[in-house]
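K.L.:
coords please:
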Amino acid sequence: MIKKYLPYLLAALVFFVALAMLRPPEQTQVAVAAVDLPAGHILTEGDLVMKGVPADLLPPEGAITDPSQAVGQALRIDRSAGDLILTAHLGEKPVTLQPDERAVAIQVSDSAGLAGIIRPGDRVGVTAVLTDGDYTVQGVFSKATVENLRVLYIQPSFQAEDPAEAAGRIITPDPQTGIAVQRQRSKEGVVVLAVPAKAQAVVYDFQSSGIEATTAVRLVNAVELLSALDQADNVKLSLYLMPDEAQPMNTSGLWLPELVIRQMTPTPTPTPLGFAAGQ
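P.N.:
Here you go, the predicted structure:
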């Protein structure tokens, strides 16, 4: 009797197993961006929608299952429509410009941009490194130009998650899926600085360099100065980090060839023709 119904029982078993395998994976309702959202944006209810995401694709922690967890907080990084919003993306206070400030973006390399360890709110100075355009005189001139500028933004792909990770691979939520992945930090990036709109003095303090010359001062608009230096083909910009209540740093600038000291070999003095040997 059992043998008679065994094929039917096995068929039913296979059917239920196949049905279980075809069943969609369990999903969790999590918050995603309803529209494109920039870094620093304060989230509102209209910025978020709930979306079902397979539970096994979510990061171990950080997914937002209740919009109230995110409303009223600022985004640390840009989010595109449909991107997951994680708790790791929240909490950075929005940075705003003062009435007497303007935002200026500059391109920096890894070494010139402090390896990406700077953060919004840090104070930095900018050094311009100029390569002489005259090929008959090869040299580099370096001058600290503008100081005490506030960092507004640093490109996420350039920013180091932690100073200890500045030179290597770092683990961070993927911008599109929110899933924790390993990525290589970019060696170049854009940094946005808050620059005073009024004219600033660029001081050439020759006396501090041991040069007997009158100190020279150039009044420049730092917005125009940084924009011009950033676009010049023979200039590279380098940032340096400043402490709180930093003392002003005035220099004469450095012309690199002046650091080179060459040992001079005396030139032999020719013998006058009238005193030549045998005369």
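K.L.:
Please count neighbours and contacts with C-alpha atoms only from this point.
P.N.:
OK.
K.L.:
quick one: the helices in the stretch 151-279 of the chain?
P.N.:
Along the stretch 151-279 of the chain, the stretches classed as helices by DSSP state H, counting those that start in this stretch are 222-231.
K.L.:
burial of the closest residue to Q107 other than its chain neighbours, as a residue count?
P.N.:
Closest residue to Q107 in three dimensions, ignoring its sequence neighbours and counting by C-alpha to C-alpha, 6 or more residues apart in numbering: V190, at 4.7 Å. V190 sits with 18 neighbouring residues when counted by other C-alpha atoms under 10 Å.
K.L.:
And this one, please, so the two structures can be compared:
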Amino acid sequence: MRPTPPAAPLLLAAAADLPAGHVLAAADLVRVPVPAAVAPAGALGPADDGAVLGARLTSAVRSGELLTDARLGGPGLLVGAPAGQVALAVPVGGATGALVRAGDAVDVLAPPAAPAWDAGGSVDGIAAAGAAVVVARGAVVLDVPAAAGGTGLLPAGGGTPGVVVLAVARGEAAEVAAVTATGGSLVLALLPPAAPP
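P.N.:
Got it, this is the predicted structure:
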């Protein structure tokens, strides 16, 4: 008599197509049996319900797609990132935040200081404030959390500062933080997709 093979472990999968930024609820999940030999690294099972429910997706998932830790905000954001990268939440202008999605590559710029008026207040007296400074190159957008009253990923209103989570080189993180520590808001310059090898 042939022995009965062990039952495949249950893993969590999306019950429907879900957009990036979606906050997971029990109705969004189904449990599917998946043989351990074909389960992806970081696959989430019913034992992970506490960490999954209420978590935000960092990218869209298709109906039936298995969930892994790399799809959720939190420690999984840096899964697969090059060594020396750190995750950093930075404030950006509302219009800037509307341009980016998780996975985009961006340069991070610190805008110049506001122009100074001369004592007479004339337009001709505006002093040049200088050019924007690039404080991080080739950063990757990890997450664009929803703001209160927003539409999912974007801040409410066009000009309200929002927050974007970026993967930046550890050496650049201090420069980015120095700008934000003084109350400055950053600008993200969206880079074109990398050319295929």
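K.L.:
thinking again about what came up before, what's the residue nearest to Q107 of the first structure aligned with over in the second structure?
P.N.:
Counting by TM-score structural alignment, V190 of the first structure lines up with V163 in the second structure.
K.L.:
need the contact list for its match.
P.N.:
Contact partners of V163 of the second structure, counting by C-alpha atoms under 8 Å, 6 or more residues apart in numbering, are 89-92, 97, 144-145.
K.L.:
what about the strands in the first structure?
P.N.:
27-33, 48-54, 101-109, 123-131, 140-154, 169-173, 180-184, 188-196, 199-204, 216-221, 235-241, 254-255 (DSSP state E).
K.L.:
which residues in the second structure does the third one match up with?
P.N.:
Per the alignment by TM-score structural alignment, strand 101-109 of the first structure matches residues 85-93 in the second structure.
K.L.:
What lies in contact with the matching stretch?
P.N.:
Contact with stretch 85-93 of the second structure is made by 77-78, 142, 159-170, 173, 176-177, 180, 185-188, as judged by C-alpha under 8 Å, 6+ apart.
K.L.:
Just the buried residues out of those residues, in PyMOL syntax.
P.N.:
Selecting only the buried entries of the contacts of stretch 85-93 of the second structure in PyMOL, with 16 or more other C-alpha atoms under 10 Å as the criterion:
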select buried, resi 77+78+142+161+162+163+164+165+166+167+168+169+173+176+177+180+185+186+187+188
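K.L.:
picking up where we left off before, so for F16 of the first structure, which of the strands of the first structure sits nearest?
P.N.:
Of all those, it is strand 27-33 that lies closest to F16 of the first structure, at 20.9 Å by C-alpha to C-alpha.
K.L.:
State the distance from the most centrally placed residue in the second structure to A47 of the second structure.
P.N.:
In the second structure, the residue lying closest to the centroid (C-alpha atoms, centre = their mean) is D143, at 1.2 Å. D143 of the second structure sits 25 Å away from A47 of the second structure when distances are taken as C-alpha to C-alpha, to the nearest Å.
K.L.:
Aligned counterpart of the residue nearest to the centre of the second structure in the first structure, please.
P.N.:
Match for D143 of the second structure (TM-score structural alignment): Y153.
K.L.:
wait, that match sits on G189?
P.N.:
No - assessed by C-alpha atoms under 8 Å, Y153 of the first structure is found out of contact with G189, at 10.7 Å.
K.L.:
which ones are touching V164 of the second structure?
P.N.:
V164 of the second structure is in contact with 89-92, 97, 141-145, counting by C-alpha under 8 Å, 6+ apart.
K.L.:
so V140 of the second structure makes contact with V106?
P.N.:
Yes - counting by C-alpha under 8 Å, V106 is a contact partner of V140 of the second structure at 6.2 Å.
K.L.:
still on that earlier bit, can you redo the strands of the first structure as CSV with distance to I42 of the first structure?
P.N.:
Listed next are the strands of the first structure as CSV, based on distance: least, C-alpha to C-alpha, whole Å:
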stretch, distance to I42 of the first structure
strand 27-33, 12
strand 48-54, 12
strand 101-109, 19
strand 123-131, 24
strand 140-154, 16
strand 169-173, 20
strand 180-184, 24
strand 188-196, 19
strand 199-204, 33
strand 216-221, 32
strand 235-241, 28
strand 254-255, 45
